[in-house]
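> I would like the atomic coordinates for the input below:
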Amino acid sequence: MLFEINILTIIVMAALGGICAYLANQNIAVFHDGLRPLYPQYLDGVMDRKTLFATSFALSFGLVIGFGIPTSIAGKIIITHTIMLACDIIGTLFSDDRNGKWISTGVGALFGVALLFGMQVLMNIFTILPIDFTGDLGLVGSLIIVSFSVFPAIAVAYQAGVVKGGIVLVLTMVVKQLTVLFGSFTINSVNVQINADGMALLFAIISMVFVATRYNKKSDVGAVDAFAVFGKNIERIKKNMLVLAISGGIVALATTLLLIAEGPASLTLTAEGQYFEAAMVSLGRTLGFIPLVMTTAIISGVYSPAGTKAVHVPAILFINMGILGMVGSFFVGALIMIIEVLLLGFIAAGMDKFPGMKDLGDNARTAMSKVLDIALLVGGMLAANAIAPTIGYIWVIGLFFLNQVSKKPLASMAIGPIGAITMGLIVNILHLIGLFPIV
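Next up, the predicted model:
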């Protein structure tokens, strides 16, 4: 793994696991966006704690096992889903009384530390196998940055039609090509190299937001704000602003320490040291998640331990800046969380006036998901083929279609990482029985 195991990282992972479990247990914040809207039923007494836990487990366990852990192993940084979804489960497992509060916090902290050591142990085991395939796992995410600049064009196509989406796609390609040709120059003997993928993504995101602000179905004059009735929920979130700020600071600090990454794309770029590009990808995901996180928070009175994910953006840029970077990351993360909570009512009202922005969030998430599905699948195929040129492609393609017909399919974007990792284990088994000689 890319992170170091020392006193600081152990404390940070314990703090991250502890606070995420605490927030879930005290009904303040959960990471799974689908779990958040169920909390009003629990808070109103319609749903009991056992049902809440069972629902949390059903929603999150498969993602932790089938997506979080394989993606973390492949990228060598723990993806946030692995720890935060698990802590949703831990928090809801215990009652939200005085004892349950501290028990869940302690278990969450222990899980964070166990995850820190466990991921490193897994990587160490892989490296001592007869055929070390860990180097090839980097290919799993090799196509993400190239393909990720496509998602804004797809989002525009969903929102404003395929023609406008096609225009954004073509212009994105033009911007990238122009950056490749003219993005390298010298200023006062200093060579400046502008990243073409980063510029293409930046242009595409700006285009996506521009289209969304112009593509609005105006609501009737005098209509009642859709979110006005949820004022009590907003106030409930604001009452927990301090602990949410601490959570935002810890999440940001963990990101700066390379312990966690907010998504597969930013994980891959961060692992490769492309921090600006990773921050841009994280910003793009934040734009997509603002409407979802805000609306589910407003209707439930329950927020997210990572907020809209905006805390990750500056945190990535603070990497390798030493103690000042770590301190700055924590305080900026906390400040961002405070600003998000304070703006909750304003943003909710803005979504009423500019419904196109809410549609943008829905469309952007759908587009990102589809792009990542393909990028990780093809990346997984490339990695599996690098590990086993004779059978790698067959294995991943077969897994993909078997998953499609399964009664309980895994998330599509998990198939690439799972296929590559299992291919590595398979070739080691084949080698032990003499069917896969080392060339």
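> from here on, contacts and neighbour counts on C-alpha atoms
Noted.
> list the buried residues of the helix or strand Q404 falls within.
Using DSSP states H and E, Q404 sits in helix 392-405. Buried positions in helix 392-405, judged by neighbour count with 16 or more other CA atoms under 10 Å: 392-393, 395-397, 400, 403.
> ok, stretch 212-228 next?
Buried residues in stretch 212-228, counted by 16+ other CA under 10 Å: 212, 215-216, 227.
> re the thing from before, including distance to M368, could the buried residues of helix 392-405 go into a markdown table?
Listed next are the buried residues of helix 392-405 as a markdown table, based on distance: CA to CA, whole Å:
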| residue | distance to M368 |
| --- | --- |
| G392 | 26 |
| Y393 | 24 |
| W395 | 25 |
| V396 | 21 |
| I397 | 21 |
| F400 | 19 |
| N403 | 20 |
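> before we move on, back to that, and the helix holding Q404, how far out from the chain's middle?
Put simply, helix 392-405 sits 24 Å off its chain's centre (CA atoms, centre = their mean, to the nearest Å).
> which helices and strands sit right next to that helix?
The contact analysis (3 or more CA pairs under 8 Å, 6 or more residues apart in numbering; DSSP states H and E) places helix 392-405 against helix 355-387, helix 415-432.
> now the other sequence, so there's something to compare against:
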Amino acid sequence: MNSVLAASSTNLDFSLAQQLTVIALCALTAFISHMALAVFNDGVRPFMLDFIQGRSTRNATTAVSFGLSAGFIFGLGAPMALSTGVLNPWLVFLPTDILGILSPKKWIAPLLGGAWGAVVVFGLNGANSLAHDLPVDFLTALQQMSTPILFLFTLFPVLAITKQFGRLRGGIAAVVELALVVMTMKVWPDVFPGSIAMAVGVLTLIGFAINKDLTQRKLERAEAAKAVAAGESLPDEKAERNTERNTGKDRGKDGAADDADDPMASLFSASALRLRRYLPLFMLLGAGVCVLAQAHVFGGGEATSFLIAKGDYSEAAQVDFYRAFGFVPLIATTALASGAYGIAGFTFVYPIGYLMPNPFLAAVVGAAVFAIEVLALSAIGRVLGKLPSVRDSSEHLRSAIGDALGLAILFGSLMAANVMGGGLGILIVGGLYLLNESMGRPVVRMAAAPAAVIVGGVLLNILYWLDLFTPIKG
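From the prediction side, this is the model:
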């Protein structure tokens, strides 16, 4: 598998159908954001409840969205798209979050979103061509990130297992994953080496978590049985049940509990009901996202963008499928708590879209997937409440993904800096990254290094025009 993309593979020329898909989807996502039905940024979603209930203004919520999204748009989304030739959710969906919430009128939101989609499909290629014509081609240099991102991303299940279940199990998982990567490279050289290793790692983590929860349940049942046998707490339990029957607080005929005494249950129920009322709109959204993924001009993550650019669609589907497990609990709980869903749902439409044979089938399947997700939100919330270790695994997975990609992006950015300008390039890019850290990270850490490469590339070009720098050949 080639570690670096060919320059020609980063061309951002889109067909008419692809252009219309991006523009239409941006218009739709901006409209949905305006309605406060869904946003892409997980950090913004908890703020949507105050907006929905009128405790926060549109301008204030827009400021929050912009503050939490700008770094990802300009520091990660744009550089990744320009260096891979593949669109990504930070570039496509984060701006429509902002534009949708910002829009003062419902009919203006899709116009703003569609305008952003037009900027993406018509403007990026011009910027891409201009950058490739510069003496210091920092976009081609950014392709150096592909190898560290693809290979270090493989380790995220190992990190999650280590954080949740300790060094011994983490060490064993690391050895197993390394052996699987080596075996894959030797036996199936055309397959992404980390695909099998990631699958085994994620399944192992989930297996550990489920086993822990089941074991804990058995212990609790055993303790309860001992207490009953010893005659402990049984009278209290009977009295409590009698009180519930007498006051009418027991479950009704439909099996639903009285939510009046449980504010969180009441809120979750209201949020789920609100989202279900707009089910046709969510199905349209699912169809659009799945069609965009099927067009193979869009990748759902950092590693996925490089795999899509290389034409490794099945490997990209595997990567995004495993990644989704880290975000299902977060998206489900924040959606139930805030009443705002995720623009990409649980993100399972990404891998499904990559594998669809045509856009028509992708639209049907994407709509069905979103319908199932929205209708199942309440049930998923209840299941997660009964499996605390699985819920914790999700937190550890997300943290591990961030750690692995953070190192990979930083290392890849320094490799890009070396390609651009050798030691001087490393000094500028590394210095900008360290300066961002010392200033309290005005640019989020994940986006700081790619942004530093672009700024460093511009500075090196200026130095070249001032006859103070000679580009490295190669």
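> tm score of chain vs chain?
The TM-score (TM-score structural alignment, normalised by the length of the first structure) is 0.90; 422 aligned residues with a CA RMSD of 2.3 Å.
> re earlier: what's the closest of the buried residues of stretch 212-228 of the first structure to K353 of the first structure?
N216 (8.5 Å; CA to CA).
> name the SS class of that closest one, please.
Three-state call for N216 of the first structure (DSSP: H, G, I helix; E, B strand; the rest coil): coil.
> do the same with the one 4 residues further on
Three-state call for D220 of the first structure (three-state DSSP): coil.
> how about the nearest residue to the residue nearest the centre of the first structure, chain neighbours excluded?
Compute the mean C-alpha point of the first structure, and by CA atoms, centre = their mean the closest residue is G263, 2.9 Å away. Excluding its sequence neighbours, the residue lying closest to G263 of the first structure (CA to CA, 6 or more residues apart in numbering) is I79, at 6.3 Å.
> which bit of the second structure covers the helix holding Q404 of the first structure?
Under TM-score structural alignment, helix 392-405 of the first structure corresponds to residues 425-438 of the second structure.
> list of residues touching that stretch?
Contacts to stretch 425-438 of the second structure, defined as CA atoms under 8 Å, 6 or more residues apart in numbering, come from residues 413-414, 417-419, 442-443, 445, 448-449, 452-453, 455-456, 460.
> give me the mean distance between it and the first structure.
The superposed stretch 425-438 of the second structure is, by mean CA distance after the TM-score superposition for the first structure, a mean 1.8 Å from where its aligned residues fall in the first structure.
> how deep is the residue nearest to G263 of the first structure tucked in, by neighbour count?
Residues near I79 of the first structure, counting by other CA atoms under 10 Å, number 26.
> tell me the counterpart of it in the second structure.
So, by TM-score structural alignment, I79 of the first structure is matched to N88.
> ok, its match touching A303?
No - applying CA atoms under 8 Å, one finds N88 of the second structure not in contact with A303, separated by 10.8 Å.
> what about stretch 52-59 of the second structure, start to end distance?
Taking CA to CA, to the nearest Å, stretch 52-59 of the second structure runs 13 Å from one end to the other.
> which residue numbers in the first structure does it align to?
The alignment of stretch 52-59 of the second structure onto the first structure (TM-score structural alignment) spans residues 43-50.
> in that stretch, which residues are buried?
Buried residues in stretch 43-50 of the first structure (16+ other CA under 10 Å): R49.
> same thing with stretch 144-161 of the first structure?
Of the residues in stretch 144-161 of the first structure, 144-145, 147-160 count as buried by neighbour count, 16+ other CA under 10 Å.
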